[in-house]
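Trainee: sequence first, predicted model second:
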Amino acid sequence: MSYILIFNCGSSSLKFSLMDEVSEQVEMSGLAERLGEAGAVITTSWNGNKTPADLGDGSGHKAAVDFILSFLKDQGYLDKIKAIGHRVVHGGIKFKDSALINDEVVAQIRKCIPYAPIHNPANLIGIEAAIAAFPTLPQVAVFDTAYHQTMPETAYLYAIPMDLYRDHNIRRYGFHGTSHRYIADKTIEKLGLDRNNSAIISAHLGNGSSLASIKNGKSVDTTMGFTPLEGLVMGTRAGDVDAGIVKFLSSKLNLNVDEIDTLLNSKSGLLGISELSNDCRTLWAAAEEGHKGAKLALEIMIYRLAKKIVSFIVPLGRLDALVFTGGIGENDVMTRKKVLEHLAFLGFKVDEAANSATSRGKEGIIGESPTFGKAMVLCTDEELMIVRDTVKIVNAL
């Protein structure tokens, strides 16, 4: 029996899981949080038990990796690992697929740091720590941006001077690609669609959210752009805003570029509008009690989402399925209901009972339009896609 170890490094977190290569079942998993800060902690899940452990104030990704390796050794799994798969946020224009990690791949990931200055350095820390710990094991990078490399120029180019694209690769890249790819495959399978003649909109909704128009199994448009800031209203991200706001904030409030970036990425979205929370569960509860900011934040998020969904039918020419996924998409019954009510003019009708019953891991069709297909909920599994890509690449060696 052999296993694939998966690392998903964030700026201050590290998620890991160990998955059986054949059965694709998760054997164990864990999450390290507050890395580099006071109170750094890691929680491991194995045999039905969740066990927290302190890493020590200020401990970083290397300490988390060392803890994981020690944990795997203690449980007798260290020698059963066949390969390691890494989530990498930004692969730039270089990577259209997942890649076996070597010196050149690491160098290319490093070159993409300016495009993802928070995420790619953390991804590299995980990769370098894993290479140091497992120098003989094959390791694979799975890129969030790769799936969207099939977008046409009309979708990925900005209406700015072309030399900025030619000289600096400034274009729309898109993110959540691993999730959208998984949802495309799963939707085609569940509905028995023809992969070569299918039209799907995947709505990955969470603290970070994006849509993807998927035609014949390939991404042809997505809402996120050069960075994950563009697009939908998210938990703390503003989504689409007039770029002129940047100059206004700079001149009127004397904010520098970093402060504006923090404002738009970390203090906006649902949190900024509601002045309460970035969590939909908190906002729905507050809205029920009459909190105007919470109600307004949810209404804006849902309105903008519905409007984008309609526009994302354009590159498809038709629609077979609208799929909700991600933390909000899979579990927020009310958000899904309200979105489909906005889409009633397209013929969508909500199946109230099915919608209410679809959450906490339960999947299903929650509505339908006679012209634009089915609305459904599917659970995404980015880690499974990382495992499958890793196994495919390693087995081809």
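Mentor: Looks like it came in fine. Numbers count the residues shown, from 1 in each chain.

Trainee: from here on, contacts and neighbour counts on C-alpha atoms
Mentor: OK.

Trainee: residue contacts, residue 296?
Mentor: By C-alpha atoms under 8 Å, 6 or more residues apart in numbering, the contact list for residue 296 reads 273, 274.

Trainee: helix or strand: which one has it?
Mentor: Residue 296 belongs to helix 292-311 when assigned by DSSP states H and E.

Trainee: could you give the angle of the helix or strand immediately after that helix in the chain to helix 292-311?
Mentor: For helix 292-311, the succeeding helix or strand toward the C-terminus, using DSSP H and E, is strand 321-325. Taking axes from the mean of the first three to the mean of the last three C-alpha atoms, to 10 degrees, one finds strand 321-325 and helix 292-311 inclined to each other by 140 degrees.

Trainee: just how off-centre is the helix holding residue 296 within its chain?
Mentor: A distance of 20 Å separates the centroid of the chain from that of helix 292-311, by C-alpha atoms, centre = their mean, to the nearest Å.

Trainee: number of nearby residues for the spatially closest residue to residue 389 that is not a sequence neighbour?
Mentor: Closest residue to residue 389 apart from its sequence neighbours, by C-alpha to C-alpha, 6 or more residues apart in numbering: residue 98 at 6.7 Å. Residues within reach of residue 98, counting by other C-alpha atoms under 10 Å, total 25.

Trainee: looking at it, residue 98 is touching residue 387, isn't it?
Mentor: No. Assessed by C-alpha atoms under 8 Å, residue 98 is found out of contact with residue 387, at 11.0 Å.

Trainee: try this one side by side with the last:
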Amino acid sequence: MRYPILVVNSGSSSMKYQLIDPDEGQAVTVGLIERIGVAGAEPGRATHRQDGEEFEFTGEIADHAAAIEVMKDLFDRAGRPIARSGLAGVGHRVVHGGSRFGDPTLIDAAVLAAIKDLSVLAPLHNPANAIGIEQAMLAFPDVPQVAVFDTAFFRDLPAAAATYAIDRAVAQRYQVRRYGFHGTSHQYVAGQVAQALGRDLADLRQIVLHLGNGASVSAVAGGRAVETSMGLTPLEGLVMGTRSGDLDPGVVFHLARTGGLSIDEIDNLLNRRSGMLGLSGVSDFRDLDALIDGGDADAALALDVYCHRVRKYIGAYLAVLGGADVVTFTAGVGENAATVRARVLAGLEGLGLVLDPERNAVRSPQPRVISADGSPVTVMVVPTNEELAIARATLALVR
């Protein structure tokens, strides 16, 4: 490994990390630390996979500083001390870059302060991202730290797509616009599609469906994002694991005025107790399938609502693009749930999307075409790799 990059994705009570060789495109180490700073009977837990072996830690993890120490200890136990790995940089996933940040950015005190300031736009994510950055800067003071922003790919959306129809002075004062999220994934997958098909990215009109616990869809023309489903926050758009997606704003007023719910209670409802969890009681599609197989009507309706919303966006983005060359499924659900892909595309043959059932049923970690021969629109499954994209962006900047 000539230029190893440590990629960190810090959440409020978790931290994901990978040690990646960007040139080879391989994750040498993959780790997850959970229940950071969470009180209760269940202790913190960390898993660390390297060279085919798994190492674990169970015990109190008081805060993110302690989590970094747990991570370093696991590297030591695995025989690859992170302090002696020759790190070229640490790449951080940062959810919201606002209007200020587009390209990957070398982090200093001013950049870190700006990331914290943008917490007003991403209160569930940016504070945790900033904490992870602070602790990594303390742990690796001589290693360049780079922020890669989820919103970057959508920073230059056409004005008609980025602008909400509210009083423009209010929108400007409070930075209200469509920012979009999952941009690192959408950009990476769009590039992988072109590579897999042997086509020039500049010649392709693409719809990318990032379907995971968080879900979003983008319209990409010539490698440039021209529309996306998420908005000011990651709440807008598709139905997600625990988020409602698109909702009449009047629902918020109704719940406040008639139901007496506070803003914080409504925020918690729409972000943490809605989506598939709110409709069916589960957010994992494997659990959902089990409920449906057992005849659960609520679970069956939840899947109908989920697929219906995705189909609406495909139709809308076909109109935005004036047709598409490729529609691609990615992320946890998009890559693994063949039944979801089939239900989303059922009946769309008239729009040029003709699925091959046998190809769709194949499970593979490789990019693959699942549309029938002769389908006017190519349908693909392309595994996303946001960590690799972050690692490569980090290396390109620090080199």
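Mentor: Received the coordinates, thanks. All figures in this text were calculated on a predicted structure; none of them were measured in a lab.

Trainee: return the residues in contact with the equivalent of residue 87 of structure 1 over in structure 2.
Mentor: Alignment note: residue 87 of structure 1 maps to residue 93 in structure 2; criterion TM-score structural alignment. By C-alpha under 8 Å, 6+ apart, the contact list for residue 93 of structure 2 reads 7, 8, 9, 10, 129, 147, 148, 149, 150, 390.

Trainee: please apply the same query to residue 204 of structure 1.
Mentor: Contacts of residue 204 of structure 1 (C-alpha under 8 Å, 6+ apart): 176, 179, 180, 210, 211, 324, 325, 326, 329.

Trainee: so who does the fourth one touch?
Mentor: By C-alpha under 8 Å, 6+ apart, residue 210 of structure 1 lies in contact with 175, 176, 203, 204, 222, 223, 224, 231, 232.

Trainee: now do the fifth one
Mentor: Residues touching residue 211 of structure 1, when contacts are defined by C-alpha under 8 Å, 6+ apart, comprise 201, 202, 203, 204, 222, 223, 224, 309.

Trainee: in a helix, it, correct?
Mentor: No. Under DSSP: H, G, I helix; E, B strand; the rest coil, residue 211 of structure 1 sits outside any helix and is assigned strand.

Trainee: tabulate the contacts of residue 93 of structure 2 (TSV), appending neighbour count.
Mentor: TSV is the format used below for those (neighbours: other C-alpha atoms under 10 Å):
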residue	neighbour count
7	27
8	26
9	20
10	25
129	26
147	28
148	26
149	26
150	24
390	29
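
Trainee: now, the residues you listed that are in helices?
Mentor: Among those, the residues falling in helices (DSSP state H) are 129, 390.

Trainee: which one in structure 2 is aligned with residue 153 of structure 1?
Mentor: Per TM-score structural alignment, residue 153 of structure 1 is aligned with residue 159.

Trainee: hey, where'd the strands end up in structure 2?
Mentor: 5-10, 14-21, 26-34, 44-50, 53-59, 89-94, 105-106, 145-149, 205-211, 215-221, 224-228, 326-330, 368-369, 378-381 (DSSP state E).

Trainee: the first one against structure 1, how far on average?
Mentor: What that stands for is strand 5-10 of structure 2. For strand 5-10 of structure 2, the mean deviation from structure 1 after alignment is 0.6 Å (mean C-alpha distance after the TM-score superposition for structure 1).

Trainee: with residue 349 of structure 2 as the reference, measure out to residue 325 of structure 2.
Mentor: Remark: distance between residue 325 of structure 2 and residue 349 of structure 2 (C-alpha to C-alpha, to the nearest Å) = 14 Å.

Trainee: so who does the residue nearest the centre of structure 2 touch?
Mentor: In structure 2, the residue lying closest to the centroid (C-alpha atoms, centre = their mean) is residue 182, at 4.1 Å. When contacts are counted by C-alpha under 8 Å, 6+ apart, residue 182 of structure 2 touches 150, 151, 210, 216.

Trainee: and if you look at residue 47 of structure 1?
Mentor: Contacts of residue 47 of structure 1 by C-alpha under 8 Å, 6+ apart are residue 28.
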